[in-house]
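Participant: got a sequence here, can you model it:
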Amino acid sequence: MTAAAGNGAPPSTSPDTPASSASVFATGGTVPRSRVFAWALWDWATQPFNTVINTFVFTALYLLTEAFTSPGVTEDDLSAQLGLAVGLAGVVVALLAPVLGRRTDAFGNRKRWLFIWTMLLAAAMAAMFFVEASPSFFLLGAILVAVAGVFSELAAVNYNAMIVQVSTPKTLGKVSGLGWGFGYIGGIVTLVIVIVAQLSGWFGIPDENGLPLRIVAVMCAVWTVVFSIPLFLSIPEIPPVPGAMRSSFLGSYVDLARDVVRIFRHDRPLFWFLLASAIYRDGLAAVFAFGGAIASVTFGFGFLEVVLFGVAGNLVAGFSTILAGRLDDRFGPRLVIIGSIIGLVAAGLGVFLLRDLGTLPFWIGGLLLCLFVGPAQAASRSYLARSTPPGHEGELFGLYATTGRAASFISPLAFAGFIALFGAQAFGILGIVLVLAIGGGLMFLIKPERGTADLR
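Facilitator: Below is the predicted model of the structure:
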């Protein structure tokens, strides 16, 4: 692999360094707005898995409830078992993502595999309809949630790599922000639909055996299929790379190891970015993962308040991400990342220090946290896309997924460790803030090479 584009040397076109002719990012062409919209709509299409299935509804309000407990098995035990399933799924993603991404680069089948993973994700969500409210069905539910997570992550590798097909160096930040923003807003729209349905008595659907929430899973599957169609109709497939080395599946791991060594030797800023982003992205994930629990336990929010905060937080994150994309294109993704992390650290400390003043500090500080989360995520994708040599997008975004998975234990351990050390959940906020600060501090140390002004 060559060093990142823009370091003064043109990308190599040797057999192990392909250059995709489908990348308007590399050629400086123009992209129809309809194609950009179609690409961003995929985020809207698949976000219900994270928002409705994974976070607020199917797992929290159904799979981890007393309907699935049995003598000797508590709800805490169910959480641990689901965590194990999801953790094993993360290992699968970490092992497969970079190699599969590398192979789609060489074989020219990025869109095909994005279609396959997306449809498998929809199929896994639809299959959740068969998870009846009985302890004997818990294992099926846990497996489906974990497997759907694998499909979602592998699809995201190809989707993220596709960003260079729908953007130019001048629009990359805006396009990345648009995708993340659409995702947040799409997830909230589906969540609002669920809330309205619940308040309406599920429109007469019997609530025995968890039927309404099982139908919600099917709704998410249909939503994913319908709204992902524009991407597959609008964006062309990348061509196979002439002369590219097509190793066996196992041989791809050897090639991958060689490329990682090349990155370390020849593009040290990219190597350290993968490390730094893995740390602070885990902190970003923790903001949403533990936000509801902090609101409930530390600040005394009831169920409706937690859900309303979730809606408000995601809306704030969605719109701020879309707007911050313009700052990315103007000032570069590195400065957006650093500025966002500074804002996150300040807001997190504010929530902790003002925790005794009631719920208002959490509403203000929590929404400020959401304000900065989306821009940091979108700018991270932009940074990597700008740093990646043409034809290596799938491989690098696969590594991006792998490093993120490898660091996914840091924030949960920091959160739990600070609680254990100080004896109160509020101190877990400091654990999350510490992880963000460490990742952000590493970003301060990364200096783009001469000629990479678009990273700044």
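
Participant: from now on I want contacts and neighbour counts done on CA atoms only, so please keep to that.
Facilitator: OK.

Participant: for the longest helix along the chain, buried residues please.
Facilitator: If you go by DSSP state H, the chain has its longest helix at helix 75-107. Neighbour-count burial for helix 75-107 flags 75, 78-79, 81-82, 85-87, 89-90, 92-107 (criterion: 16 or more other CA atoms under 10 Å).

Participant: which residues of the stretch 351-456 of the chain fall in helices?
Facilitator: Using DSSP state H, counting those that start in this stretch, the helices of the stretch 351-456 of the chain run over 360-387, 393-406, 410-422, 428-445.

Participant: report the angle between the helix or strand in which Phe319 is found and helix 360-387.
Facilitator: Using DSSP states H and E, Phe319 falls within helix 303-331. Per axes from the mean of the first three to the mean of the last three CA atoms, to 10 degrees, the angle that helix 303-331 makes with helix 360-387 is 40 degrees.

Participant: and for comparison, fold this next one:
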Amino acid sequence: MTNPSDPGRAPAAPAPDLPESPAPRRVVAAWSLWDFGSNAFNTVILSFVFSVYVTGTVAADPEQGQQVYANSQTIAGILVALLAPLMGAWADRVRNRRLLLTVSTLLVVLTMAAMWFVRPEHGYLLLGVTLIALASVIAEIATVFYNGMLHVIATPSTVGRISGTAWALGYVGGVVALVIALFGMILDGGMLGLPTQEAQNARAVALLCAGWFAVFSVPLMIWGPADVPERELDREPFGVVRTYREIVRRVVRMWHEERRILHFLVASAVYRDGLGAIFSFAGVIAASSYGMDTVQVAIFGIAANVVAAAGTWVFGRVDDRIGPRPIIIGTLVAMIVFGLVIIAFDATAVFWVCGLAIASLVGAVQSASRTLLTRIVPPKDVNETFGLYATAGRAVSFLSPFLIGVFTAMGGARLGMLGIVVTLALGLAAFLPLKTPRL
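Facilitator: Reported below is the predicted structural model:
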């Protein structure tokens, strides 16, 4: 790989090489299956089913539920921003990556299983939102450990394919778990015939997701990479205050010596906020602007996840041929264009076609962003840097919702889509000057 430097700046440190020898196939498969299992939490618990149950059924009224839930997620976001780089730095000091991921995964599983005890009574609202927030924090930290493993299992010629395949499997896993939850447990009493007294069918969704994540994470617990090479362990013992000081020094060092990493963390944080808003607000826009009911929104959500999986899988292979930078630029430009078309034409068919086209590109950008950071980060700092990656994302997570609210107030829910488009455009503009290594 080459190492172009930014014009007018001191050359950046050479891009670290990934391993030349591929990891065993069972290790790569186990790593990918973890993504397949973990997305049950994101899709079913956080987005479509259990959070809706807590805010709409457990709460005394939906407005109270939404407010308390939003507050709990805000606190969760702050905790992730504070803890992610700290836990990443810790992971860079210990010898067993697999153990860290195993412990954090099991904690997420146990937290989801505990959601069974959230009964449909408003006195359980605080328990419900607290468990979801706690699982969100632990899942984000687990993802830091998980992303750090990519630097160990992928080679320069396979990093895009491995990352893209895993991300695509995540979408598939989320869709399958969502279909089972919706049609097997929730809609019309559920085909599984679970009792509806005290919302046992809705509460059982939490047990489904806990079991789902547990089963598909077992292979990585057994075969995942465990040891950090000795040359990466030349650090002082871990201490919270000392480590935060080191993290601050690392950011300062990035500004002087690794500016392209810092540049990427900032730019990607902006456009990733727009990517997150696409799935967060798509259902709201579909219902409010095009009159879709709950089932239609669910069908659109399933279709969006299916095409997202397909697009991510394809672009993961393209990543290994042309590198992640062209993929990030090209897909962001395409999403901006499709978003503007949705705004310009008030037609349900246009929303379906362009909405699914956008969905097919979201995972491609996210996976390519992960591979780009994997290619440019020093091996000894990989987990800490992915922790900063999570923190940077949380730091600007207000941007897209704020812009959506502004444009919605100006011209209604469909114009709110412009908030997403503007966020993606800002992220693209920030990303374009970045120089990255070529394959």
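
Participant: that older thread, quick one: the helix holding Phe319 of structure 1 aligns where in structure 2?
Facilitator: Under TM-score structural alignment, the counterpart of helix 303-331 of structure 1 in structure 2 spans residues 294-322.

Participant: check the fit of the matching stretch onto structure 1 and give the mean distance.
Facilitator: By mean CA distance after the TM-score superposition for structure 1, the fitted stretch 294-322 of structure 2 averages 0.7 Å away from its aligned residues in structure 1.

Participant: give me the buried positions along that stretch.
Facilitator: For stretch 294-322 of structure 2, burial by neighbour count (16+ other CA under 10 Å) applies to 297-298, 300-320.

Participant: which residue in structure 2 aligns with Ser408 of structure 1?
Facilitator: Ser408 of structure 1 maps onto Ser397 of structure 2 when the alignment is built from TM-score structural alignment.

Participant: ok, now which ones touch that match?
Facilitator: By CA atoms under 8 Å, 6 or more residues apart in numbering, the residues touching Ser397 of structure 2 are Asp273.

Participant: kindly reformat the helices of the stretch 351-456 of structure 1 as TSV containing mean neighbour count.
Facilitator: Shown next, in TSV, are the helices of the stretch 351-456 of structure 1 (neighbours: other CA atoms under 10 Å):
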stretch	mean neighbour count
helix 360-387	24
helix 393-406	25
helix 410-422	17
helix 428-445	21
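
Participant: let me see the ranges of the helices in the stretch 101-250 of structure 2.
Facilitator: Under DSSP H, counting those that start in this stretch, the stretch 101-250 of structure 2 gives helices at 125-153, 159-181, 200-223, 240-257.

Participant: Lys435 of structure 2 matches what in structure 1?
Facilitator: For Lys435 of structure 2, the aligned position in structure 1 is occupied by Lys447, per TM-score structural alignment.

Participant: distance of the alignment partner in structure 2 of Ala40 of structure 1 relative to Leu220 of structure 2?
Facilitator: Taking TM-score structural alignment, Ala40 of structure 1 has Ser32 as its aligned residue in structure 2. Using CA to CA, to the nearest Å, Ser32 of structure 2 is found at 9 Å from Leu220 of structure 2.

Participant: circling back: tell me which element the spatially closest residue to the match of Lys435 of structure 2 that is not a sequence neighbour falls in.
Facilitator: Once flanking residues are discounted, Lys447 of structure 1 sits nearest to Pro269: 6.6 Å by CA to CA, 6 or more residues apart in numbering. Assessed by DSSP H and E, Pro269 of structure 1 sits inside helix 268-297.

Participant: just give the number of residues close to His392 of structure 1.
Facilitator: 25 (other CA atoms under 10 Å).

Participant: pretty sure it is touching Arg103, no?
Facilitator: No. With contacts counted by CA atoms under 8 Å, His392 of structure 1 stays clear of Arg103, the gap being 9.7 Å.

Participant: joint contacts of those two?
Facilitator: With CA under 8 Å, 6+ apart, His392 of structure 1 and Arg103 have no common neighbours.

Participant: and the gap between Leu424 of structure 2 and Met410 of structure 2?
Facilitator: Counting by CA to CA - Leu424 of structure 2 and Met410 of structure 2 are separated by 20 Å.

Participant: oh, that last question was meant for Ile180 of structure 2, not what I typed.
Facilitator: 39 Å.

Participant: now do Asn42 of structure 2
Facilitator: Counting by CA to CA, the gap from Asn42 of structure 2 to Met410 of structure 2 is 31 Å.

Participant: what does Ile141 of structure 2 give?
Facilitator: Distance check for Ile141 of structure 2 against Met410 of structure 2: by CA to CA, it reads 38 Å.

Participant: ditto for Ala13 of structure 2
Facilitator: According to CA to CA, Ala13 of structure 2 stands 47 Å off from Met410 of structure 2.

Participant: tell me the gap between the longest helix of structure 1 and the middle of its chain.
Facilitator: Distance of helix 75-107 of structure 1 from its chain centroid, counting by CA atoms, centre = their mean, to the nearest Å, is 13 Å.

Participant: repeat for stretch 19-27 of structure 2
Facilitator: 24 Å.

Participant: got it, and stretch 94-112 of structure 1?
Facilitator: Relative to the mean C-alpha coordinate of its chain, stretch 94-112 of structure 1 is positioned 18 Å out (CA atoms, centre = their mean).

Participant: map Leu262 of structure 2 onto structure 1.
Facilitator: By TM-score structural alignment, Leu262 of structure 2 lines up with Phe271.
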